[in-house]
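Asker: Next come a sequence and a model predicted from it.
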Amino acid sequence: MTRPLPELTRGQDAASERSRRREMRVDNGWTTVWQTRVMRRRLLRGGVLGVTAVGAAWLVACGGGKNEQQGGSSGQAARTGSATTTGNLNATLRSGIGSDVGSMDPQSLAGTGGGNWPNYTTHFITPLAIDPETSEVKPYAVEWKWVDNNTALLLTVKPGVKFHNAEILSAEQLKFNFERELGRAEYNPQFKSGHASQFTAVGDLTVVDEYNLRIGLREPDVVLPTRIANTLYLVPKNYVSTVGDTEFAAKPVGSGPFKFVSRTVDSEIRSERFDDFFNPRDGQYDPRLPFIKSLVQRVIPEDTARSAALERGEIDLAHNMSADLAKQFEGRSGFKVFYLPGDQPMHIHINTVAERDPSSGQPNPWRDVRVRKAANMAIDLDTIIKTILTGKEQVSFGPAQRSFGFPQDIKNQRFRYDPQGAKQLLVQAGYPDGFETPFSYPIGRWPNTEQVVQAIAGYLAKVGIRSKILAKQYQVVTTEFKTRGNYGLTFWGMSGGPDPGPNFRYGYHSTGAYTLSYDPTLGLDALIEQSEREFDANRRKQMIGEIIRKFYQNASWIFLYEPVTVVIARDHIEWTPYQKVLSNPEYWNIKVTS
């Protein structure tokens, strides 16, 4: 039986109700919309959306237009690089996105993190690729192999890979990118990268010749090729060294399928196809040479405003749409709806690093595991999934359930909805009357965020945890993470990925840029480091399972769900998704037919 969502406590619902009912003017510099803001979506009729399973993805093209088509075989065709039509090669694609990037520099503190997806594979490439079928690390712009008894990694650059300013990718360029990520680059040793923790095993970097770079390891790191494929977005040495970090972030140069043209902060990003892109349209891995000529990504934080812009023909597709808005477009002539598993299991970060509440000076209640377990038990996650989301989301236990080493038996240890048990734990922890806590969330990054946060705050209030909800720009939240400035709770998504190893470094290890909940008694640092040195797949799988169990059983986060990404497009858009799990927008893979 589906339970009703709780009402908010007084003090919350007075302000919340006003914001639910008031009409808002959304002015983004390019369009103005008057709308009624809806804070809680209506119950989804039937509970489950009508979608078609395609392996790990659900793809639905809805509408009566001539381009109504999607299916399993077409998904395979996209992955093997076969394309029968090209669409209009001079077309402009107008995409509606929910939030701007933190920085156009993909290696900077502000430019790293999932909210920078409009920039990543649009303007930049990583040297290696992940096969969507096998999750194996494959050659892309670079070949790779372990050498010297797995104590070093040899990268061999493929000839002809160019940056947008005509610099050529070489072993020296690769060396510069590793040095910059690690704060070793001569032009600026003080550069702070958001990916530094991913490359701590990297030791001596030796340019063997023009095309070969030998990476000596301080210690074995079996995950290093995956880290390179996921996070080493390449930047040109000469340009960055000449203009400096600030100018590079303002006028970035990459080697990706699109060249950067301009950016108006919090409004739009403009790009053009890079016709000298090294990977052709029939290439084996992605990204490939785009079909479209021009790309405009318009920042429209409210999904209702993105929906309105789509209806008026001001944009061609809208990313990260809410489930109920998507349902309004199903079956309508002239529109298509795509449902794909997202790559960022959602959770609520809990700050246990701070010893005291910075506002009151009182001890931080979140440092007590009983309080964290109570918060997990207070939330009726199944009802949230059924009534606010698509109904297709899976419960999250940290890393994605599809990831290597995920312990299937942990599903039997899930925190169950038990508000009375939650209250008892709070009493045992010394909080019989509950307590207040800040609860932050980023605006526009994920669909239904506001509705989910409001519902969670209501459930927490029922057991005595009273939330002060703080809506913030995505860039502000990422900066707070990396400076440990977000006390209390933060709604967030951490990239799932086929191998959870890189994200253990991000959010589980004591040195991680996103690690706010850390308990040294769990011994996670040693386990994570040991798993990185283990080349035996079975032993490493057991270690990863142990890490996931310890982190979950310690209630290190409030664990939520694995999202479903919803994209709505107009009928003249053709897109057969390449990735089974959508982590970056596939602008290179989209065709405009008129």
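Answerer: Received the coordinates, thanks. Numbering: from 1, shown residues only.
Asker: From here on, just use CA atoms for contacts and neighbour counts.
Answerer: Fine.
Asker: Now the most centrally placed residue in the chain. Nearest residue, chain neighbours left out?
Answerer: When Cα atoms, centre = their mean is applied to the chain, the residue found nearest the centroid is Gly114 (3.4 Å). With Cα to Cα, 6 or more residues apart in numbering as the criterion, Gly114 has its nearest non-adjacent residue at 7.0 Å, and that residue is Ser495.
Asker: That neighbour: neighbouring residues, count only.
Answerer: Look at Ser495: counted by other Cα atoms under 10 Å, it has 20 neighbours.
Asker: And for Asp368, the neighbour number?
Answerer: With neighbours defined by other Cα under 10 Å, the count for Asp368 comes to 15.
Asker: give the contact list for it.
Answerer: Ala429 (Cα atoms under 8 Å, 6 or more residues apart in numbering).
Asker: Check it against this one:
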Amino acid sequence: MRLTAIALGCCLSIPAWAQTLTLGVSATPNSVDPHFNYGTSTQTLTYHLFDTLFQRQPDSTLAPGLALSWHAVEPTVWEIKLRPDVRFTNGAAFTADDVVFSIARAPNVPNATASYAGAVRSVDRVEVIDPLTIRIHTRGPAPTMPMDMAPLGIVSRQVGEGAATEDYNAGRAAIGTGPYRLIRFIPGQQAELERNPNWWGPAQPWERVVLRFLPNAGTRTAALLSGDVDLIDTPSPNDLPRLRGDNRFAVFSGASMRLVYLAPNQQAQVAPFITDNAGNPLPANPLRDQRVRQALSMAINREALATRIMQGTASPAGQWMPAGTYSHNPAVPVPAQDIEGARRLLAAAGYPDGFRMTMHVPNNARPTDPISAQAIAQMWTRVGVRTEVEAQPLAAYSPRAARMEYAMTMHGWGSIGHSGHPMVNMVATNDRQRLTGGFNRSGYSNPAIDEMIATAMAEMDDAKREQLLNQAVAASIQDGAVIPLYNLTNFWAARRGVEYRPTTYDYTLAINARPVR
């Protein structure tokens, strides 16, 4: 995956031990609890405070984090050596017991808006060999366990046992081993952090970091131009030419692993926000019909979305992984727009005159989501599905989307290493026992595809696993589990004097920013 930096200028590091870095971020986290929401909005904040066992590098490969080394002793046993001399910001020593506690806690956080259950799906039990050695016993062969568990933040048992999400938000339980510690969290406004001088990683140049939550792209750009912030993420495509042409600023970009997709509600027998053309409720949910889902996918011009709406900041997608990555299936093309074909499928499904529908999207996750949604709504209207768009703040949108209270929703998913990662979380049946479907926002459930995913994820041979994953990708896309749209390109813009290392993941971290001359 190619990463590029534009207009970097001179990259000589300078001492900045008393500096404050102010980040203007699009994400508006609704919690400091690292297990509450498996999404960019929360990770942008929590990864400053809580380390993971396996540290995700800018290109999405894994490096040692709190785990120094790991290897499979057997197909169902992984031995992990933990980093010594690590302390939480309250001074307590980090040990194997904290890992045991974190793995047990992750799938059981009350009211979590996006569960981390999928990250620990394969874990049967954790055996503590000594304070710095554990063995993870899995329910079956689990060759991708380190990649799947990489997003999981490690919390303190001493502080976290008995603590609720509210205790993390208030700062009482927000005690991690990360490069920064929490000073103050003001929901909807900002988080204030200070450097952890005892962090095990490289010394950080920023004494203080302020994350300002600026969900509006225009507001973020204005804050950068006025000097109120030092760096912003996800600038509007409309603002990129201006920022690139102004020598007071630098723009950084990197190919992303994030797919933006639509989730059609296949759970409700009678779909919310869907009516006939006269406004009367339909007796059955049309989105439960595979032909309707395929028609909606066929009606979308993904090339136009990527080049015109996204202004070249995205690539059309027809599956989870970008081309050239492991388990991208070359036999699954980006669907071509076919208006007449979509109309025929709708007629065959019993909707020759279409129907009316409302699509719900977040207005503060990505600046282009509402604009893309409006374009898609026009495309669907052309085939007879008269679509309106309602954009909502992420804090209101996320819990309702998780409860599948909408007919059609828009989401983003950043994959780690293989297509099984999104399929376990987004496509597999939401199953509390098997810990699958933690981010299944469509209510999709197909036992045959569940079995295909499970079989692939248990295959220890990389080549054979890729073949099995490719089969599951093809089957789930053909069945219309979700509707892929495009893969994003990540962008950051900073004032001169700040350099940002672009990444394939799209959460913004102070550890990737450096002062430069």
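Answerer: Nice, I can see it. Everything numeric in this text was worked out from a predicted model, so none of it was measured.
Asker: about what we covered before: the residue nearest to the centre of structure 1 pairs with which position in structure 2?
Answerer: Aligning on TM-score structural alignment places Gly114 of structure 1 opposite Thr40 in structure 2.
Asker: Tyr397 of structure 2 belongs to a helix?
Answerer: Yes: counting by DSSP: H, G, I helix; E, B strand; the rest coil, Tyr397 of structure 2 is part of a helix.
Asker: hang on, isn't it packed against Asn364?
Answerer: No: using Cα atoms under 8 Å, Tyr397 of structure 2 is not in contact with Asn364, being 10.0 Å away.
Asker: Tell me which of the two has more neighbours.
Answerer: The residue with more neighbours, out of Tyr397 of structure 2 and Asn364, is Asn364; 24 against 19, by other Cα under 10 Å.
Asker: For the match of Gly114 of structure 1, which residues are in contact?
Answerer: So Thr40 of structure 2 contacts Ala27, Asp506, Tyr507 (Cα under 8 Å, 6+ apart).
Asker: The last one: neighbour count?
Answerer: Meaning Tyr507 of structure 2. Tyr507 of structure 2: 21 neighbours (other Cα under 10 Å).
Asker: Check the second one too.
Answerer: Counted with other Cα under 10 Å, the neighbours of Asp506 of structure 2 add up to 25.
Asker: Residue in structure 1 paired with it?
Answerer: The equivalent of Asp506 of structure 2 in structure 1 is Ser583 (alignment by TM-score structural alignment).
Asker: Now do the contacts for its match.
Answerer: By Cα under 8 Å, 6+ apart, Ser583 of structure 1 lies in contact with Trp117, Gly342, Asp343, Gln344, Ser495.
Asker: what do you get if the cut-off is 7 Å, keeping everything else the same?
Answerer: Gly342, Asp343 (Cα atoms under 7 Å, 6 or more residues apart in numbering).
Asker: From what I see, Trp492 of structure 2 and Gly254 are in contact.
Answerer: No: assessed by Cα atoms under 7 Å, Trp492 of structure 2 is found out of contact with Gly254, at 9.1 Å.
Asker: Now do stretch 243-260 of structure 2: everything it contacts.
Answerer: Counting by Cα under 7 Å, 6+ apart, 1-8, 320, 411-415, 484-496, 500, 502-505 sit against stretch 243-260 of structure 2.
Asker: at 6 Å instead, please
Answerer: Contacting residues not belonging to stretch 243-260 of structure 2 are listed as 3-7, 411-415, 485-496, 502-504 [Cα atoms under 6 Å, 6 or more residues apart in numbering].
Asker: Name the helix or strand for Glu466 of structure 2, please.
Answerer: Element membership for Glu466 of structure 2, per DSSP states H and E: helix 462-478.
Asker: Would you mind giving the residues in structure 1 matched to that helix?
Answerer: The aligned range for helix 462-478 of structure 2 is 537-553, by TM-score structural alignment.
Asker: One more: stretch 348-364 of structure 2?
Answerer: With TM-score structural alignment as the criterion, stretch 348-364 of structure 2 aligns to 428-444.
Asker: Please identify the buried residues of stretch 89-108 of structure 2?
Answerer: Buried residues in stretch 89-108 of structure 2, counting neighbours by 16 or more other Cα atoms under 10 Å, are found at 89, 94-107.
Asker: among those residues, which are in strands?
Answerer: Assignment to strands by DSSP state E places none of the buried residues of stretch 89-108 of structure 2 there.
Asker: Now the two most distant members of the residues you listed.
Answerer: Within the buried residues of stretch 89-108 of structure 2, Thr89 and Pro107 form the most distant pair, 24.5 Å apart (Cα to Cα).
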